[in-house]
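Student: here is my input, please return the structure:
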Amino acid sequence: MRTVRDTDGARYLLVKRSSDATLVRDPETGAEQYLPNDELTEAEGVSALTVAASGVPESVRRVVTAAHTEDALGLLVELVDRGPLPVRDLLSAYDLCESDLHGLLAEFRAAGLIRERDAAGERGYEATETTREAVAALRG
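Tutor: The predicted model follows:
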């Protein structure tokens, strides 16, 4: 599959091309339509899979790519629902060893999904607005 742009710069996924028109899919809606060939140009250097993913809200894409397991996703959900939480509580409440927990927390911080925060007088973490939006979208 290839990526094309229309004269306004909108990106589409090329589905099928005929002599005078091209069937394209809008990555944001999934809707397909025919557009005249002379209104489309190849979008070189743009991955069709990246364009397909662009139809998913950015916050959800960030959570999905950072949370590789259900435990990781669950930790983010808990921080949205219950946070901010002290690290001590995270260690005692969930079946994660210390190194696994700290590894996840480091990945989430690097992805901008959580931030360090004082929680009950201890070092803790809370979900960012990006994470809150993503979890709301996933639940919806």
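Student: CA only for contacts and neighbour counts going forward, please
Tutor: OK.
Student: can you give me the helices in the protein?
Tutor: 48-53, 58-66, 70-82, 87-93, 98-110, 129-139 (DSSP state H).
Student: quick check: which of these is nearest to K16?
Tutor: If you check each of those against K16 by C-alpha to C-alpha, helix 48-53 wins as the nearest, at 14.0 Å.
Student: residue nearest the centroid of this structure?
Tutor: To find the centre residue of the chain, average its C-alpha atoms and take the closest one (C-alpha atoms, centre = their mean): that gives R61, at 1.0 Å.
Student: circling back to that earlier point, got the helices of the chain as a markdown table, with distance to K16 columns?
Tutor: Listed next are the helices of the chain as a markdown table, based on distance: least, C-alpha to C-alpha, whole Å:
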| stretch | distance to K16 |
| --- | --- |
| helix 48-53 | 14 |
| helix 58-66 | 27 |
| helix 70-82 | 37 |
| helix 87-93 | 51 |
| helix 98-110 | 40 |
| helix 129-139 | 32 |
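Student: here is a second sequence; please produce its structure as well for comparison:
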Amino acid sequence: MKTVQDDTGKRYLLLKRSEHASLVRDPQNGNECYVQNDRLEDLESESALETAAGCVSDPVKTLLTNVHDETTLGLLVELEERGPLGVRTLLDAYDFCESDLHGRLTVLTAAGLLEETEVAGERGYRVTETCGRALEVIRVDEGDEPTATAETSDVS
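Tutor: Model (predicted):
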């Protein structure tokens, strides 16, 4: 499978190529259609899997690519739930050593998921709007079991 782009700049996944037209799939909605070959160009700079990931919203992609364990995810959930927290509070309330917390906060801030703020006159952190939107999308309602369905994965 390859990524192709039509003459309007729209990206597709190439499914099948014939002499005059190609069958392509829109990664955003899954629709398949034929497009004339003279309207398509191959994109070597983007893999088919990167194109397929285009159906995932940017906030969720940022969260998924920067949060690599449940502890870090829990840190973001707690900061969203409890509001901005100072570094001392984070160290006292949660099971982090100072260097581990600093490393996580640095990565999450660089990714745009956290932003530094002042809490009670000291340095603290809060989730960004991007992080809040991503957490809202992935959060499970009470009583619901987390499942990977077309409904939950079709977020824009």
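Student: care to give me the TM-score?
Tutor: The TM-score (TM-score structural alignment, normalised by the length of the first structure) is 0.89; 140 aligned residues with a C-alpha RMSD of 1.7 Å.
Student: picking that back up, what's the counterpart of the residue nearest to the centre of the first structure in the second structure?
Tutor: Under the alignment defined by TM-score structural alignment, R61 of the first structure corresponds to K61 in the second structure.
Student: quick one on the thing from earlier: so how far is N37 of the first structure from the closest residue to the residue nearest to the centre of the first structure other than its chain neighbours?
Tutor: With sequence-adjacent residues excluded and distances taken as C-alpha to C-alpha, 6 or more residues apart in numbering, R61 of the first structure is closest to A53, at 7.6 Å. According to C-alpha to C-alpha, to the nearest Å, A53 of the first structure and N37 of the first structure sit 24 Å apart.
Student: quick one: contacts for the residue located most distally from the centre of the second structure?
Tutor: For the second structure, the largest distance from the centre (C-alpha atoms, centre = their mean) belongs to E19, which lies 37.5 Å off. Counting by C-alpha atoms under 8 Å, 6 or more residues apart in numbering, E19 of the second structure makes contact with N37.
Student: what number of residues lie near the nearest residue to R17 of the first structure once chain neighbours are set aside?
Tutor: The spatially closest residue to R17 of the first structure, leaving aside those adjacent along the chain, is L23, at 6.1 Å (C-alpha to C-alpha, 6+ apart). L23 of the first structure is surrounded by 17 other residues when neighbours are defined as other C-alpha atoms under 10 Å.
Student: go on, R126 of the second structure?
Tutor: Other residues near R126 of the second structure come to 25 when the count uses other C-alpha under 10 Å.
Student: what sits against the equivalent of it over in the first structure?
Tutor: Aligning on TM-score structural alignment places R126 of the second structure opposite E126 in the first structure. With contact set as C-alpha under 8 Å, 6+ apart, E126 of the first structure has these partners: 79-80, 83-85, 114-117.
Student: can you pull the contacts of the residue lying closest to E126 of the first structure once chain neighbours are set aside?
Tutor: For E126 of the first structure, the nearest residue in space outside its immediate sequence neighbours is P84; the separation is 4.2 Å by C-alpha to C-alpha, 6+ apart. The contact partners of P84 of the first structure, taken as C-alpha under 8 Å, 6+ apart, are 117-119, 124-127.
Student: swap in V51 of the first structure?
Tutor: In this structure, V51 of the first structure makes contact with 3, 11-13, 27, judged by C-alpha under 8 Å, 6+ apart.
Student: what does G86 of the second structure correspond to in the first structure?
Tutor: That one, G86 of the second structure, aligns with P86 by TM-score structural alignment.
Student: and that match, how far from S19 of the first structure?
Tutor: 63 Å.
Student: what of L13 of the first structure?
Tutor: Taking C-alpha to C-alpha as the criterion, L13 of the first structure is separated from S19 of the first structure by 17 Å.
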